[in-house]
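K.L.:
Just to be clear, the model below is a prediction. Sequence and coordinates:
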Amino acid sequence: MKHPVLLAGALAAAALVAAPLPLEAAKPVVCAQCVKANMERLAGDELRGRGCGTEDEHVAARFVADTLKRYGVAPAAGTDGYLQPVQLSTPTAASPPTLQFTSGAQQVALLQGRDMAAMQPPPSLQAPFIRLSDAHASPEAVKGKIVIYDSPIYDAPGVQELLRAGAAAVIAPASDVILTHWDDLSTRPPGRTQIAGVERRAGRPTGVTIFAKADAMAALRKLEPGEARLDAPQGPPRERTTYAVIGVLHGTAPDADRHAVLLSAHYDHLGVRNGVIFHGANDDASGTAAVLEFARILGLGGKPRRTAYFALFGCEEEGGLAAQAFLAHPPMATSDLAANLEFEMIGVDDPKHPGFLMLTGWERSNLGPTLAAHGARIVPDPYPEQNFFTRSDNYQLALQGVVAQTISAWPIPPTYHDPSDDLAHVDLNLMDQVIGSMVAPVTWLLNSDFVPAWNPGLKP
């Protein structure tokens, strides 16, 4: 939960410390041609959207590794060259899940994709169903039941409250945002991907969230309580490989490796869907190109005092899978990382704060205000309701205690997860200015003794 008082204070602080000069005034150290060439390679037709675990993503990984090498960045210890392979095993659906309701002589059947989107359903589930319009029900009323949550709009906190109370499943109306991403949600795997060498934390068991279209909700409203059965037969698991690409520039200070800074981004996107390429130019070829440009600037210049790591992750779009493997087998002790800056979607200017970048979780640490005091044109995240702090690979590191936050321009442009996220809809001039505006603050961080810290009570 965000702290509005802290957020308001952070906004005021940003207004005081951010330099009034326009982005164009940034020092011209950025190689615009390099950024453009890297963007064209990553987001061009040939790599077909760099889908998680595909050969297209593998080609992108090798391109990133070759580029780091060309820029004078060494492979990080513990990786095969620059590539850390990650083996994945993902459940598949043998057929689309179905949900059958029986109430006396009445029956209603919902089909995955057509009527509903069930999130990670078990192979089978049978339970009584009830309909509620209030999420504040007693655990006795909902425990073990399939709850039709008949709220006028999608109420995420209400759904979570019912699941915490023990509901086996909660069916809720699909919001406009959910409908926008319906094809993606309804075709997701029926279970969590297993990552070789990564031990999943055993969390408390939770029920199934099911989004239903308006017609399906209308049909369910006509039913009296009865029995429901969910069938989601699974096929053989899908075996894939992704990569974390990791490079390092060892610093000159005697304790350089003990206070390292990690610059990161994810190089994958959504791949090809129904014959359409989702190029992922802004998300996140732009962030990858930024990290590569920092690697070029730092690798071809004088070495910083602190060690700099560069990590580009695959399969972020399916849950930060390569980042999880990176943390399970890191090339450094995570306690030796002073900070992580993730770069995500920096190719489209945000009308809410044109010419500025945002830092997710700004109020959580002293990193953002300190970088702003050294010239970074960054402001607090103006979209706290979107929980962007938890939605990039930085969060995997933050959970390990590292002060890890994401820098972005506009995280919700019209091109987000849309086929229109291509090179034609990215502002390369803006990218050059964005990267250029961060060169001095990042260089300062790598040559300073500053130790970023979580603010009291706000460490994730």
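P.N.:
Here it is on my side, so go on. Please read all numbers here as calculations on a predicted model, not as lab measurements.
K.L.:
When you work out contacts or count neighbours from here on, use the C-alpha atoms and nothing else.
P.N.:
OK.
K.L.:
Helix or strand next in line after the top strand by length along the chain, which one?
P.N.:
Longest strand in the chain by number of residues, with DSSP state E as the criterion: strand 234-249. Next in sequence after strand 234-249, counting helices and strands by DSSP states H and E, comes strand 260-266.
K.L.:
Could you list every helix and strand that that following strand packs against?
P.N.:
Strand 260-266 makes packing contacts with helix 286-299, strand 308-313, strand 337-343 when contacts are defined by 3 or more CA pairs under 8 Å, 6 or more residues apart in numbering; DSSP states H and E.
K.L.:
Run the chain-centre distance for that strand.
P.N.:
Chain-centre distance of strand 260-266: 14 Å, with CA atoms, centre = their mean, to the nearest Å.
K.L.:
now do stretch 225-237
P.N.:
So, by CA atoms, centre = their mean, the centroid of stretch 225-237 is 29 Å from its chain's centroid.
K.L.:
before we go on, here's another structure to hold up against the first:
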Amino acid sequence: MKNGRYIILVSGLFISSVIYSQESEINKGLQAITPDAIKAQLGFLASDWMEGREAGEKGEYLASEYIASMLQLYGVKPGGDNLPLINPGSGFKERSYFQNFVILRTTPGKNQSLQLKEYDGNTTRVTDFVHNVDFTMNPVSYPIEAEAPVVFVGYGFRNDKIRYNDLIKSDLKGKIVLKVTGYPSFAQKILTLSEINESVINSEKMIRESGAIGIIEFNPSKPVAGNPLKNDLNNTPSSEAKSLIHEFNAKYSLPGTRIPSEFLRITISARAANEILKGTGISADEYLKKADSNSQLPQLPAISKTIRLKSDVIITQIPVRNIIGIIEGEASDQIIVVGAHYDHMGISDGIIWNGADDNGSGTVGVMTLAKALAATGVKPKKTIIFAFWTAEEKGLLGSRYFVRNTSYPVNNIRLNLNFDMIGRYISETQKNGVVMTYTSSQRNFRELTENNLKKFNIDLNVDYQPSDDPPGGTDHRSFVEAGIPVMRFKPGHREQYHTPYDEVATIDWDIMEKIIRISFVNLWILANSSW
């Protein structure tokens, strides 16, 4: 432990000396970070011209051309695929700004079936449900056929703070879980939307980890199953529910990816749910009344019925591309990757989802950092890659492809700085608040940030959250999984997230600029010091 403290102390002293000796270069970079430039770039990227920047669509390709042109304007070299040789005899290979690849889009085929089987002695009664009337099924990655017992779990919701648990005493292993959409209504009087969202996610995680093979959801007030967006959203976290439309019709993956066992998600009508529960002694209405009022939950009897389902799929290849720029440092084997995803949700029912915060803000953040680094006029000691990922909204596919297929050895990547949604306050009463997530082994990151905030007069209240396994459903996870340290600043997660209302007019420009400024100073120091 003493040796570890000594190394950190020496590193801190070295970083401090770098700040002192290179402050003029840092100030040059900070001067290149201007509110007008930030607003202008985001105004274009999150405009209707980009058509929501969905991966593989025209709007995203237009956005990629714009980003590449700005990198070229700033003097950042291309770091993507090699271009075809103009003069094959010269042996000189020129790079483009694009890393091209394909993703696979899997959609449901024509054959979709769901059956209920009831056993009475030697007799089996089979009820066939009608696709797109009685049931819809989330896409699977490959054709699937399964049969399993069904178990009812109410809302399937658990939260220890309010001492509520639908899942207690439920044996879920090898079963299909029947649950009601949403959560008990009394919870919203006690929990914040963020706490409810987290509980919904953790409850489903618990269901998966308990060995269930899938979830069947229903809304008691909806007689017909169909598009999840048309379900009653009153008791469903809005951002989750409103984004379901984009997840419902297709599933995405990288070619050659090992596919784990599929977890099934099915939405059924109230009629189908009543058919499943008929004769079991379970009253969904009675259970939900007690759940919503936080009364003692009734004991649920076992259901002696099984669900049989079958689904085939259609697989389509979609060409996509990352954008890669590079500022070469003195050491080519010491690399920092600064990244943001530039894709969003596209167009749905004729409405463009412009994704100003998610993730136009992070994209402009990385573009601005590239501009600031180039403006210093100094070659950094470490090499810096500026990366703009496609298909984050499809499952972090762009960053995962880069990590698995980069021409820059992964072992040489020292750090990933991730920028995702940097344009909103935590709340109107916490306008300077921001969470800094980082790999806990890099203990000097906190001291570095604290010193730079003070020295360069950047007014942020940082909640430091080190982790051995930094969480978050965003692109730094691709680097965490490869054993690469990460750092991310994250302010607010507001109600416009994953809705068509994530527009430029909602952006809180001052928090966005402050995050870019502290990130630039941190990046400059880390790129020019030993740590």
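P.N.:
Received the coordinates, thanks. Everything numeric here is computed off the predicted structure, so don't read it as measured data.
K.L.:
May I see the helices and strands packed on strand 260-266 of structure 1 organised as a markdown table, with mean neighbour count and distance to residue 44 of structure 1 added?
P.N.:
Below are these laid out as a markdown table (neighbours: other CA atoms under 10 Å; distance: least, CA to CA, whole Å):
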| stretch | mean neighbour count | distance to residue 44 of structure 1 |
| --- | --- | --- |
| helix 286-299 | 26 | 12 |
| strand 308-313 | 27 | 18 |
| strand 337-343 | 25 | 20 |
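K.L.:
would you turn the ones you listed into a markdown table with distance to residue 37 of structure 1?
P.N.:
Listed next are these as a markdown table, based on distance: least, CA to CA, whole Å:
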| stretch | distance to residue 37 of structure 1 |
| --- | --- |
| helix 286-299 | 9 |
| strand 308-313 | 17 |
| strand 337-343 | 18 |
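K.L.:
Nearest to residue 361 of structure 1, out of these?
P.N.:
Nearest to residue 361 of structure 1 among those is strand 337-343 (11.7 Å), distances taken as CA to CA.
K.L.:
Helix or strand next in line after that closest one, which one?
P.N.:
Heading C-terminal from strand 337-343 of structure 1 (DSSP H and E), you reach strand 357-359.
K.L.:
Against which helices or strands is that next one packed?
P.N.:
strand 378-380, strand 404-408.
K.L.:
Where in structure 2 does the helix or strand just after the first one align, residue-wise?
P.N.:
Remark: after strand 378-380 of structure 1, the chain's next helix or strand is helix 394-398, criterion DSSP H and E. In the comparison with structure 2, helix 394-398 of structure 1 aligns to the range 476-480 (TM-score structural alignment).
K.L.:
Quick one: closest of the helices and strands packed on strand 357-359 of structure 1 to residue 278 of structure 1.
P.N.:
Among these, the nearest to residue 278 of structure 1 by CA to CA is strand 404-408 (19.8 Å).
K.L.:
and the longest helix for structure 1?
P.N.:
Assignment by DSSP state H gives helix 428-446 as the longest helix of structure 1.
K.L.:
how big's the offset between that one and structure 2?
P.N.:
Here helix 428-446 of structure 1, set against structure 2 after superposition, deviates by a mean of 2.3 Å using mean CA distance after the TM-score superposition for structure 1.
K.L.:
Looks like residue 327 of structure 1 contacts residue 399 (just checking).
P.N.:
No: Residue 327 of structure 1 is beyond contact range of residue 399, at 10.1 Å (criterion: CA atoms under 8 Å).
K.L.:
Same drill for those two, tell me which one is more crowded.
P.N.:
Legend: neighbour count by other CA atoms under 10 Å for residue 327 of structure 1 and residue 399, higher for residue 327 (16 against 13).
K.L.:
what residue of structure 2 matches up with that one?
P.N.:
Match for residue 327 of structure 1 (TM-score structural alignment): residue 403.
K.L.:
Fine, thanks again, bye for now.
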